[in-house]
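*Asks:* Attaching a predicted model along with its sequence, questions to come.
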Amino acid sequence: VDAVVGVLSSTGDPRAVLLMRWMSGSTYLVDGTSAAAETVLAVILIAAAFAARHWLDILPLGPAPSVAVGVPLARARLALFGLAGLLTATATLTVGPLSFVGLMGPHLAREAGLTRAMPQMIGASLIGGGLMVAADFVGRTIVSPYQIPAGLVSALIGAPFLMLMMRRKA
């Protein structure tokens, strides 16, 4: 991806700016139509994730216990990987890669003591959404009238925090 941005930048193509803005996790270009479409897709995919919560509770026990209680292991794994990919792609297509928000939400939900699938999904969603709103707010106000992309703000704050969490676990 960096090579594509480099080529577009070196040729003076104006799309390079849009691509760089998207890659930084910017919410600047999100309008009402794309937000509504994102909301509809999110509701559908999150409902599917909630429907798969039993698999998410059982699969961490390992393959043998999962098969013993009747979970179709290959089908469950494929469905969950596909669902995770669709959820990620839906969000990424709209605002770009917000990797630290996606990393921090589940980790913070687990740190909050949420261990079962349903509470952890809800907690991670609320925490991730809160982090996204906070990063967007900080990015829009800290150097006003200029704006810093939410993905960059979340990475600047999230990277040291994630390293602190990893260091604490070691």
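*Replies:* Structure's in. What do you need?

*Asks:* contacts, neighbours, all on C-alpha from now
*Replies:* Fine.

*Asks:* doesn't residue 74 make contact with residue 63?
*Replies:* No: counting by CA atoms under 8 Å, residue 63 does not reach residue 74; the two are 9.9 Å apart.

*Asks:* Which one's more surrounded, the two?
*Replies:* Higher neighbour count among residue 63 and residue 74: residue 63, with 14 against 10, using other CA atoms under 10 Å.

*Asks:* quick one, what contacts that one?
*Replies:* By CA atoms under 8 Å, 6 or more residues apart in numbering, the residues touching residue 63 are residue 73.

*Asks:* how far away is it from residue 96?
*Replies:* 35 Å (CA to CA, to the nearest Å).

*Asks:* Kindly report the same for residue 115.
*Replies:* 29 Å.

*Asks:* Contacts made by the helix ranked longest in the chain with the rest, please.
*Replies:* Longest helix of the chain, by residue count under DSSP state H: helix 117-141. Residues outside helix 117-141 that contact it (CA under 8 Å, 6+ apart): 27, 50, 53-54, 56-57, 101-102, 104-110, 114, 146-151, 153-154.

*Asks:* State the next helix or strand along the chain beyond that helix.
*Replies:* helix 150-169 (DSSP states H and E).

*Asks:* hang on, the earlier thing: residue 115 and residue 96: which has the busier surroundings?
*Replies:* Set residue 115 next to residue 96 and count neighbours by other CA under 10 Å: residue 96 wins out with 21 against 13.

*Asks:* Double-check that one against residue 25; I have them as touching.
*Replies:* Yes: with contacts counted by CA under 8 Å, residue 96 reaches residue 25, the gap being 4.5 Å.

*Asks:* Common neighbours of the two, please.
*Replies:* Between them, residue 96 and residue 25 share the contacting residues residue 151, judged by CA under 8 Å, 6+ apart.

*Asks:* Looks like residue 90 contacts residue 41 (just checking).
*Replies:* Yes: using CA under 8 Å, residue 90 makes contact with residue 41 at a distance of 7.3 Å.

*Asks:* what about versus this one:
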Amino acid sequence: FAVAGAISVLFVIFVSSRRSAFAPERVLLAGIALSAMVDAVVGVLSSTGDPRAVLLMRWMSGSTYLIEGSTAAIEVVLGAVLITVSLAARRWLDILPLGPSPSAAVGIPLAKSRFALFGLAGLLTAAATLTVGPLSFIGLMGPHLAREAGLARALPQMVGAALIGGGLMVAADFVGRTIVSPYQIPAGLVSALIGAPFLMLMMRKRGAS
């Protein structure tokens, strides 16, 4: 059901953004609207009193408690394949931010390339989320910290973001497992509690400069 839901949401985002050639702002707005709707559905399911709602809330918190070795191995394989494909798209990622005109001038099909990149991003997100739940702050902070470290071009920024994001995930999981031991705090909650103030401070410093 989670896979079907992820594919359905991605399909709706693509359909609603197709007329704008998958312009990033239209994709973002469609994602925000669908996120609000899905959050409401999750809230309704959680308020029914069904004991399975506890498992749902644990998963929504970004928990690594129930991950087994076989699941982790599958995730490593999926990650390696999808990240390799992402690295192969580095030329698009270097040129597309320059705007539609430069992209068309060098022969990059705007709509098709955006569609492929958004689809790839959706697959990467789904592969991680279906395993441990949403870890939006890890995905948000990794690229920002990589850029703050001076990694501007697509290839080094992707590699840096992957390494930083993985490091943050391991650190959040370690803190969650030890700070109130023997109890555990989900890694997603730890990353949000620590990451949100840090990201706001970083953005404030950048705005001041």
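*Replies:* Arrived safely. Nothing here was measured: the structure is a model prediction, and the numbers come from that model.

*Asks:* Any of the contacts of helix 117-141 of the first structure buried? List them.
*Replies:* Neighbour-count burial (16 or more other CA atoms under 10 Å) applied to the contacts of helix 117-141 of the first structure gives 27, 53, 56, 101-102, 104-110, 114, 147-151, 153-154.

*Asks:* any idea how far the residue positioned nearest the centre of the first structure lies from residue 149 of the first structure?
*Replies:* Nearest to the geometric centre of the first structure sits residue 102, at 3.3 Å (CA atoms, centre = their mean). Using CA to CA, residue 102 of the first structure is found at 16 Å from residue 149 of the first structure.

*Asks:* and residue 144 of the first structure, what pairs with it in the second structure?
*Replies:* In the second structure, the residue matched to residue 144 of the first structure (TM-score structural alignment) is residue 181.

*Asks:* number of nearby residues for that match?
*Replies:* For residue 181 of the second structure, the count of nearby residues is 10 (other CA under 10 Å).

*Asks:* go on, residue 94 of the first structure?
*Replies:* 19.

*Asks:* Please say which position in the second structure it maps to.
*Replies:* In the second structure, residue 94 of the first structure lands on residue 131 (TM-score structural alignment).

*Asks:* Quickly find the element holding that match.
*Replies:* Per DSSP H and E: helix 110-132 holds residue 131 of the second structure.

*Asks:* how big's the offset between that helix and the first structure?
*Replies:* With mean CA distance after the TM-score superposition for the first structure, helix 110-132 of the second structure departs from the first structure by a mean of 0.6 Å once superposed.

*Asks:* Which residues does that helix contact?
*Replies:* Residues contacting helix 110-132 of the second structure (CA under 8 Å, 6+ apart): 2-3, 6, 10, 14, 21-23, 59, 62-64, 67, 71, 75, 78-79, 82-83, 86, 89, 92, 96, 100, 103-104, 134-135.

*Asks:* Could you pick out the buried ones from the residues you listed?
*Replies:* Here, 16+ other CA under 10 Å leaves 6, 10, 14, 21-23, 59, 62-64, 75, 78-79, 82-83, 86, 89, 92, 96, 103, 134-135 buried among these.

*Asks:* can you tell me the distance between the two ends of stretch 21-32 of the first structure?
*Replies:* End residues of stretch 21-32 of the first structure are separated by 19 Å (CA to CA).

*Asks:* What span of the second structure is that stretch aligned with?
*Replies:* Under TM-score structural alignment, the match for stretch 21-32 of the first structure is residues 58-69.

*Asks:* residue range for stretch 140-154 of the second structure in the first structure?
*Replies:* Going by TM-score structural alignment: stretch 140-154 of the second structure matches residues 103-117.

*Asks:* What residues of stretch 159-170 of the first structure count as buried?
*Replies:* Neighbour count says stretch 159-170 of the first structure has residue 162 buried, by 16+ other CA under 10 Å.

*Asks:* ok, residue 131 of the first structure - how many residues close by?
*Replies:* 20.

*Asks:* Quick one: map it onto the second structure.
*Replies:* In the second structure, residue 131 of the first structure lands on residue 168 (TM-score structural alignment).

*Asks:* and the gap between its match and residue 202 of the second structure?
*Replies:* 16 Å.

*Asks:* what does residue 90 of the second structure give?
*Replies:* 26 Å.

*Asks:* same check, this time on residue 130 of the second structure
*Replies:* Applying CA to CA to residue 130 of the second structure and residue 202 of the second structure gives a distance of 30 Å.

*Asks:* do the same with residue 123 of the second structure
*Replies:* 29 Å.

*Asks:* Then residue 136 of the second structure?
*Replies:* In terms of CA to CA, residue 136 of the second structure sits 17 Å off from residue 202 of the second structure.

*Asks:* How about residue 172 of the second structure?
*Replies:* Distance, residue 172 of the second structure to residue 202 of the second structure, using CA to CA: 19 Å.

*Asks:* Trace residue 194 of the second structure over to the first structure, please.
*Replies:* Match for residue 194 of the second structure (TM-score structural alignment): residue 157.
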